[in-house]
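Asks: no FASTA, just this:
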């Protein structure tokens, strides 16, 4: 039997898919695992910010379509790309152990955020990172950068003073040394499910679901459930700077989240703790807390604005 894994063609996406393939081969020596590589809408649209073309789901639809068409048995995604609601007929079959969820500054010349000169140009494709950077350093010029990890790293020394990327992606590609400063979550709250992988399968494919169950990491699943509960309640279809990060502390889930204005001048934060069994409800409760503090106003104001970041550089 051949197991086909649907994946994007980027180096990071293929690393993730190959990592899952290796885990499957370890569990079942001799099993035939192949990658089914696809180009998603998010991969094709490189000249405009993600938020202006739909944000969540841009890197997912074509891969989910391959599953539903039975061109593949498994889909491997970066969990943070996965919308709060999956396509009908598909399930989140397994959540493997999470990589470091923090964000990393890459600046060959200046090294740290504090060392960046006044008015420094910092590249990111994320409204969340841009807003939190502006909140920390209002003087910074935030510019949109697109492309794979290696392309964005090059831009840190080609016209920009620094770029900010997910530390998990750098580590997975063996590029962790390019991170000159790693933001603690207290300084820059990570994206929902950043550093986690999503293994998706058809709900009626019992054999694949059983196979993937062996790759599940319960602790990561609990954290992701809290974060995605927050996402499902707060997002509302808007493309806005939101962040959600759950940890397991003293036998409880601690969920921290924020909603920010595009320019970082308003940042509304919330925190709750509760039982592992109520992780998803906890995420929803934090979302409700933020909405009660005025996050709904930011959501309404931001809808339709797209992005406050500068246009991407050709």
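Replies: Yes, it's here. If you're wondering where the values come from, they're calculated on a predicted model, not measured in any experiment.
Asks: Could you use CA atoms for every contact and neighbour count after this?
Replies: Noted.
Asks: and the residue nearest to the spatial centre of the chain, what does it touch?
Replies: Centroid check for the chain by C-alpha atoms, centre = their mean gives residue 80 as the closest residue, at 2.8 Å. Residue 80 is in contact with 191-196, counting by C-alpha atoms under 8 Å, 6 or more residues apart in numbering.
Asks: Could you rerun that using 6 Å?
Replies: 192-194 (C-alpha atoms under 6 Å, 6 or more residues apart in numbering).
Asks: Is it possible to get JSON lines of the residues you listed that adds neighbour count, distance to residue 135 and secondary structure?
Replies: Below are the contacts of residue 80 laid out as JSON lines (neighbours: other C-alpha atoms under 10 Å; distance: C-alpha to C-alpha, whole Å; DSSP: H, G, I helix; E, B strand; the rest coil):
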{"residue": "192", "neighbour count": "27", "distance to residue 135": "19", "secondary structure": "coil"}
{"residue": "193", "neighbour count": "28", "distance to residue 135": "22", "secondary structure": "coil"}
{"residue": "194", "neighbour count": "26", "distance to residue 135": "21", "secondary structure": "coil"}
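Asks: take a look at this one as well, against the first:
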């Protein structure tokens, strides 16, 4: 049987290559189990977000900073599949592309890495903390206005080096990336979601492909995690209504409350609780709402509308100016 080669596009960072390799390993096992005629090849692609490292994400502007070039390669049929960190993906995908699978989510929270192994509460007054995210800095300023927050860009490994070389007392990173790299031992503490709500989709991966690629879609459906797909859908709908991206101070996190049924088979019933936030960059105002429902799309819309009624759209408009 002739095997079709699936060309998988990925960013060039160590984390991107590691998680792409982990996904390919899982897909190869599924192919062997179900006798599917596929093999896989990785193609590295440089994105705008990877090229521009000397300014904060919010100042680079635009959505899809880490995915646009990869998506174009897919539309041009230079690649067939892309493995993205879901938090980097715009809420709306280009016409013709689809998330074929969202595998099981890993740790969604943000991680504090400090030189002395201290927690956020234990950091000394005026400690210098590095983060490239307006979402994180907004919430940290609300919790600890004394902290000196400074931008830190680059891949995980380069940011960990900067912790040692550029005078930071601590840095904030997504815990999921550290776990996928096997670097959990670097985590000093995990930030509770009531202190720092994660980015939309944080801890989840998106496997993007062309929606007319029925063969590949059939394989990816075997790898999709039902609960992660539902909860991330609620978060992404929330983001879409607010017209947000990874460079604005928006956070959301949805959890599944199982009621009955075989969830693994996709037939489980339950409710989703979604918490969303929009914050002023200086931490002076944090808007936050939680709702529970059984329709992830409607739930995302409802939480977003509640925040809009409180002025979230005005905060975001000011940030984008």
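Replies: Received, thanks. This one's a predicted model, so the numbers in the text were calculated from it and none came from an experiment.
Asks: related to what we said a few turns ago, from residue 38 of structure 2, how far out is the residue mapped onto the residue nearest to the centre of structure 1 from structure 2?
Replies: Taking TM-score structural alignment, residue 80 of structure 1 has residue 87 as its aligned residue in structure 2. Computed with C-alpha to C-alpha, to the nearest Å, the distance linking residue 87 of structure 2 and residue 38 of structure 2 is 28 Å.
Asks: Repeat that for residue 81 of structure 2.
Replies: Residue 81 of structure 2 is 12 Å from residue 38 of structure 2, by C-alpha to C-alpha.
Asks: can you check residue 242 of structure 2 too?
Replies: 39 Å.
Asks: so where do the strands sit in structure 1?
Replies: 2-8, 32-38, 74-78, 90-94, 103-106, 121-124, 141-144, 162-166, 181-182, 197-202, 242-249, 252-260, 267-274 (DSSP state E).
Asks: The aligned partner of residue 119 of structure 1 in structure 2 - how many residues pack around it?
Replies: Using TM-score structural alignment, the equivalent of residue 119 of structure 1 in structure 2 is residue 126. A count of nearby residues for residue 126 of structure 2, using other C-alpha atoms under 10 Å, gives 13.
Asks: you'd agree residue 126 of structure 2 is up against residue 144?
Replies: No - if you go by C-alpha atoms under 6 Å, residue 126 of structure 2 and residue 144 don't touch, sitting 9.1 Å apart.
Asks: Give the burial count for the counterpart of residue 100 of structure 2 in structure 1, as a bare number.
Replies: Aligning on TM-score structural alignment places residue 100 of structure 2 opposite residue 93 in structure 1. Residue 93 of structure 1 is flanked by 21 other residues according to other C-alpha under 10 Å.
Asks: before we move on, the earlier item: the more surrounded of residue 81 and residue 38 of structure 2?
Replies: residue 81 (28 against 17).
Asks: is it true that that one touches residue 6?
Replies: No - Residue 81 of structure 2 lies out of contact with residue 6 (C-alpha under 6 Å); the separation is 7.0 Å.
Asks: and the match of residue 119 of structure 1, what does it touch?
Replies: Going by C-alpha under 6 Å, 6+ apart, residue 126 of structure 2 touches 146-148.
Asks: Quick check: of those, which lies closest to residue 321 of structure 2?
Replies: Here the nearest of the contacts of residue 126 of structure 2 to residue 321 of structure 2, counting by C-alpha to C-alpha, is residue 148; it sits at 24.0 Å.
Asks: Any figure for the gap between that closest one and residue 124 of structure 2?
Replies: 11 Å.
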